[in-house]
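**Q** here is a sequence with its predicted model. Questions after.
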Amino acid sequence: MNPLIATAQALMAPGKGLLAMDESIGTCNRRFAELAIAPTEEARRRYRQLLVTAPGLAEFVSGAILFDETLQQNSDDGRSFIEVLSTAGILVGIKLDRGAKALAGHPDERVTEGLDGLRERLQRYAAQGVRFAKWRAVLSIDSGLPSRACIQVNAHALARYAALCQEAGLVPIVEPEVLMAGGHALARCSEVTAEVLHQVFEQLHQQGVVLESMILKPNMLLSGEDCATPVSLDEVAEATLSCLRRSVPAAVAGIAFLSGGQPAELATARLNAMHLHKSALVAPAAALPWPLTFSFGRALQQPALAAWAGDDGNRVIAQTALLHRARCNAAALRGTYRPALETAGALA
């Protein structure tokens, strides 16, 4: 398993995070529609091209998670996006799940599918040069939700996926996302997230997954987006790190937070607060055993997408927006991010 451990450690390189650019065709088209961008394969290719060719991206990004369509596409000069990223020093990953579907017998709950034929898909991706993968499970908080059945079936699927990844020589990113939707308080999010993580690691243990060769991609602990009680940056940091210390084994290679629909600057500020909180943990018993980083999608991409707006004449502006967000998040990993850095040119 040593090559997998090396890959996991490379993904968690100090000062770097992951670019999640693995939106499905439908999700990407919906985001295009908001900006009146044509929902075509060529438009998606041109957009993904500006992301992977952003100059200097590897200074802040260790790995990029792609969707299958993107993995098969080439840049204007004929190179595959895999080659473009690899040449730049960025590891290539792939989204493997096939989406969350209705969970039979459990209204308003979903289970992520895609295990059928996964071993064969993994072999094909590994041969193409893919080094890691991602699988996302989604769990909603509501009255009586998530049910134990929903937690267990999603944890089991995550563990089977992770075991198959390691068998094929890929590092699995395990993403159990407790959604922000709803009016629940921070304490309820903490309770549910802890239960989900305990179940996930129990299933990972049962399936024989090597923790040193996997990365956890959890949600930050937040109150629901409709909750009337706001939470501070410090409250988010304290609740999140406290939950993770109690729920995540020390052997895990690293933790890469998802942004989960948070505004870009707020996601960065919360990531920064966690690193400030982490640096304040002077007692050995309170120290964190794993590195923390980001694996952001919209919180990295949205400013670039808005700047591009389907016009390649805006490519440089869009790439500048992407690199700005990447720099801000890299600063958050050092605990040195501050709102003043959002000023144009402050991080140039």
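**A** Right, received. Where do you want to start?

**Q** only C-alpha atoms for contact and neighbour calcs from this point on.
**A** OK.

**Q** now the most centrally placed residue in the chain. Nearest residue, chain neighbours left out?
**A** In the chain, the centroid-proximal residue (C-alpha atoms, centre = their mean) is residue 295; its distance is 3.5 Å. Closest residue to residue 295 apart from its sequence neighbours, by C-alpha to C-alpha, 6 or more residues apart in numbering: residue 18 at 4.4 Å.

**Q** host element of the one you found?
**A** Using DSSP states H and E, residue 18 maps to strand 17-21.

**Q** before we move on, what about residue 187?
**A** helix 186-206.

**Q** tell me how far that helix is from the chain's mean position?
**A** 18 Å (C-alpha atoms, centre = their mean, to the nearest Å).

**Q** again with stretch 69-84
**A** With C-alpha atoms, centre = their mean, you get 22 Å for stretch 69-84.

**Q** next: stretch 20-34.
**A** 15 Å.

**Q** here comes the other one, which I'd like you to weigh against the first:
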Amino acid sequence: MNQQQFDKIKTGNGFIAALDQSGGSTPKALAAYGVPEDSYSGEDEMFDLVHQMRTRIITSPSFNADQIVGAILFEQTMDREIEGQYTADYLASKGVVPFLKVDKGLAEKENGVQLMKPIHDLDETLRRANERNIFGTKMRSVIHEPNEEGIKAVVEQQFEIGKKIIEAGLVPIIEPEVNIHSEDKEQCEEMLKNEIHKHLDKLSDDENVMLKLTIPSKANLYKELIDHPRVVRVVALSGGYSREEANEKLKENDGLIASFSRALAADLNANQSDEEFNASLKSAVDSIYDASVNKK
């Protein structure tokens, strides 16, 4: 593990950019960027276009290590190059710590939750991640209802896979998202917090994780997780909130920093000039950075 990167993630001021839209969410991401589905043919063209989008974001002067401590990549992005370097190496050269999305998407809803689909090639993915100088990983589940059995299963699955990731020398971002539209969001979050805490207490001194959580309805609900000795950092997903709303909610939570995707790229468009693009990205980066480091 790169100790300099570990220290930056643990104590650095800023946020983590989520640039990990996968096959299923890529058409939506491109459409939001001003590239409609009828403008490309097949997956190869689609992934070429989304890499161009990510490259434009990452190489922008507005994407800087003074405000962005890390970035989460899709597997194809890890294997592609930016200006002659593999993406993770390019990010590291800018001082931004690279992470990799390793999950294969969500299973069908059961017991009020969606577990992750099986990750059959995890060992091979982790081997390649180490080759590509990736620091950590991310994997997402979703909680819809305050179902004790379901929430327990989500957290068990996350930590079971998380331990394999730790054994491979990487830091896992454990992401049990709570649906922001859940009628019982606050109850889900309380149950989730308690379940995560149990698993954190079982980790040994050399096992460290990160958490990526929905911004809680009750401010500072996750403070005890943020302060837990086995937690490197707790980051927040935007979860469908607008950037403004996500930023306002984030400011109410001490020690919680952003890891936004849609809320980061919402105002970016393929048809913008470089000047317009960089200005839009700077505005987003500045506001998310401010919400991550300046609390109410």
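**A** Ah, there it is. From a predicted model like this one, the values you see are computed outputs, not experimental measurements.

**Q** nearest spatial neighbour of residue 50 of structure 2, skipping sequence neighbours?
**A** Nearest non-adjacent residue to residue 50 of structure 2 (C-alpha to C-alpha, 6+ apart): residue 30, at 6.6 Å.

**Q** so the one you found sits right up against residue 45, yeah?
**A** No: the criterion here is C-alpha atoms under 8 Å, and residue 30 of structure 2 misses it with residue 45 at 11.6 Å.

**Q** so for these two, which sits in the more crowded spot?
**A** residue 30 (20 against 12; other C-alpha atoms under 10 Å).

**Q** distance check, the more buried one against residue 217 of structure 2.
**A** 31 Å (C-alpha to C-alpha, to the nearest Å).

**Q** try residue 2 of structure 2
**A** 35 Å.

**Q** residues contacting residue 254 of structure 1?
**A** When contacts are counted by C-alpha atoms under 8 Å, 6 or more residues apart in numbering, residue 254 of structure 1 touches 8, 9, 12, 214, 215, 216, 290, 291, 292, 293.

**Q** now rank those residues by neighbours and give me the top one.
**A** residue 214 (29 neighbours).

**Q** map that residue onto structure 2.
**A** Alignment note (TM-score structural alignment): residue 214 of structure 1 maps to residue 209 of structure 2.

**Q** does that match touch residue 172 like I think?
**A** Yes: using C-alpha under 8 Å, residue 209 of structure 2 is in contact with residue 172, at 5.4 Å.

**Q** quick check: neighbours shared by those two?
**A** In contact with both residue 209 of structure 2 and residue 172: residue 162, using C-alpha under 8 Å, 6+ apart.

**Q** for structure 2, what spans make up the strands?
**A** With DSSP state E as the criterion, structure 2 has strands at 15-19, 68-73, 81-82, 85-86, 97-101, 113-114, 136-143, 171-178, 209-214, 231-237, 257-258.

**Q** single out the most deeply packed of these.
**A** Mean neighbour count (mean count of other C-alpha atoms under 10 Å) peaks for strand 257-258 among those, with a mean of 30.

**Q** which helices and strands sit right next to it?
**A** Packed against strand 257-258 of structure 2, as judged by 3 or more C-alpha pairs under 8 Å, 6 or more residues apart in numbering; DSSP states H and E, are the following elements: strand 15-19, strand 231-237, helix 274-293.

**Q** what range in structure 1 does that strand sit on?
**A** Taking TM-score structural alignment as the measure, structure 1 aligns residues 293-294 with strand 257-258 of structure 2.

**Q** show me the residues around the residue nearest to residue 214 of structure 1 when sequence neighbours are not counted that make contact.
**A** Distance criterion C-alpha to C-alpha, 6+ apart; nearest residue to residue 214 of structure 1, sequence neighbours excluded, is residue 172 at 5.2 Å. Residues counted as contacts of residue 172 of structure 1 (C-alpha under 8 Å, 6+ apart) are 132, 133, 134, 135, 161, 162, 165, 166, 213, 214, 215.

**Q** run a quick neighbour tally on residue 50 of structure 1.
**A** Counted with other C-alpha under 10 Å, residues neighbouring residue 50 of structure 1 total 21.

**Q** counterpart of residue 196 of structure 2 over in structure 1?
**A** Aligned partner of residue 196 of structure 2 by TM-score structural alignment: residue 200.

**Q** for the closest residue to its match other than its chain neighbours, the count of nearby residues, please.
**A** Of all residues not flanking residue 200 of structure 1 in the chain, residue 155 sits nearest, at 4.5 Å (C-alpha to C-alpha, 6+ apart). Neighbours of residue 155 of structure 1 under the rule other C-alpha under 10 Å: 27.

**Q** contacting residues around residue 155 of structure 1?
**A** Residue 155 of structure 1 makes contact with 176, 196, 199, 200, 203, according to C-alpha under 8 Å, 6+ apart.

**Q** nearest to residue 39 of structure 1, of those?
**A** Nearest to residue 39 of structure 1 out of the contacts of residue 155 of structure 1 is residue 176 (C-alpha to C-alpha; 29.2 Å).

**Q** spatially nearest residue to that closest one (excluding sequence neighbours)?
**A** Distance criterion C-alpha to C-alpha, 6+ apart; nearest residue to residue 176 of structure 1, sequence neighbours excluded, is residue 137 at 4.8 Å.

**Q** how far away is the alignment partner in structure 2 of that neighbour from residue 48 of structure 2?
**A** Counting by TM-score structural alignment, residue 137 of structure 1 corresponds to residue 141 in structure 2. Distance, residue 141 of structure 2 to residue 48 of structure 2, by C-alpha to C-alpha: 27 Å.

**Q** follow-up on the earlier one: do I have it right that the residue nearest to residue 176 of structure 1 meets residue 175?
**A** Yes: counting by C-alpha under 8 Å, residue 137 of structure 1 touches residue 175, with 6.1 Å between them.

**Q** shared neighbours of those two, anything?
**A** residue 158.

**Q** how about residue 63 of structure 1: what's its closest non-neighbour residue?
**A** Nearest non-adjacent residue to residue 63 of structure 1 (C-alpha to C-alpha, 6+ apart): residue 91, at 4.4 Å.

**Q** burial check on residue 294 of structure 2, number of neighbours?
**A** 16.

**Q** quick one: the counterpart of residue 33 of structure 1 in structure 2 from residue 72 of structure 2, how far?
**A** Under the alignment by TM-score structural alignment, residue 33 of structure 1 pairs with residue 31 in structure 2. For residue 31 of structure 2, the distance to residue 72 of structure 2 (C-alpha to C-alpha) stands at 20 Å.
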